[in-house]
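*Asks:* need a structure here:
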Amino acid sequence: MNIHFSCIIKAGNRQREFNLRLLPAGEDTRYEVDVPDDRGQRIYFHMQRSPEGQWRASAPGLPEWVQQAEPGLDTAIREHQGT
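*Replies:* Below you'll find the model as predicted:
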């Protein structure tokens, strides 16, 4: 089953559309995320659940505005999952 959704989150100084796709179940549940930067180039990273149960970006070197969007992405994933 292919599960994907989009959400608009204020990140940095503007609203941005984050596209999320649930990756096939393996050892852990992860979402692949892509979002365009200010020049329209796509930034790709994964969100995975931390031991504390929060969804966190798992890629080093992400722009600060992506890191600031983590709580909004966590909320979007939880709402989509119905938890």
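
*Asks:* use CA for all of it now, contacts and neighbours both
*Replies:* Noted.

*Asks:* quick one: M47 and G53 touch, right?
*Replies:* No. Assessed by CA atoms under 8 Å, M47 is found out of contact with G53, at 11.8 Å.

*Asks:* neighbour-wise, which of the two wins?
*Replies:* M47 (23 against 9; other CA atoms under 10 Å).

*Asks:* for the protein, what's the longest helix?
*Replies:* helix 70-81 (DSSP state H).

*Asks:* and for comparison, fold this next one:
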Amino acid sequence: MQIQFVKNIQFTRLIKAEGRLREFNFRKMRILQETLFSVDVVDDRGNRIMFRMRKEDNHWKIIPQPLPAWVSEQEKLMSDMIEEELNN
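*Replies:* The predicted model follows:
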């Protein structure tokens, strides 16, 4: 019997969005041989916004879905944070 260990990657970063610091939670996932990051953040009303990011052209991109503009505007910064975490 062969045992295989896979490193679990989860991290949280504070990002200033729409004039205030917000806590973005990242979690690495493998789905059908594809690596994705699940991301969640809470809006002003306490609702959790969840979305996924996939790597395209050496950058992590939000998988298209309706999201508030303040989330979409942070895509580049979130991509940089994911790369930084993966390189550590």
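
*Asks:* so the longest helix of structure 1 matches what in structure 2?
*Replies:* The alignment of helix 70-81 of structure 1 onto structure 2 (TM-score structural alignment) covers residues 75-86.

*Asks:* outside of the matching stretch, which residues touch it?
*Replies:* Outside stretch 75-86 of structure 2, the residues that touch it by CA atoms under 8 Å, 6 or more residues apart in numbering are H59, W60, K61, I62.

*Asks:* centroid residue for structure 2?
*Replies:* Centrality entry for structure 2: nearest residue to the mean C-alpha point is V39, 3.7 Å, by CA atoms, centre = their mean.

*Asks:* just the angle for the longest strand seen in structure 2 relative to helix 75-87, thanks.
*Replies:* Longest strand in structure 2, counting residues (DSSP state E): strand 20-31. Between the axes of strand 20-31 of structure 2 and helix 75-87, defined by axes from the mean of the first three to the mean of the last three CA atoms, to 10 degrees, the angle is 60 degrees.
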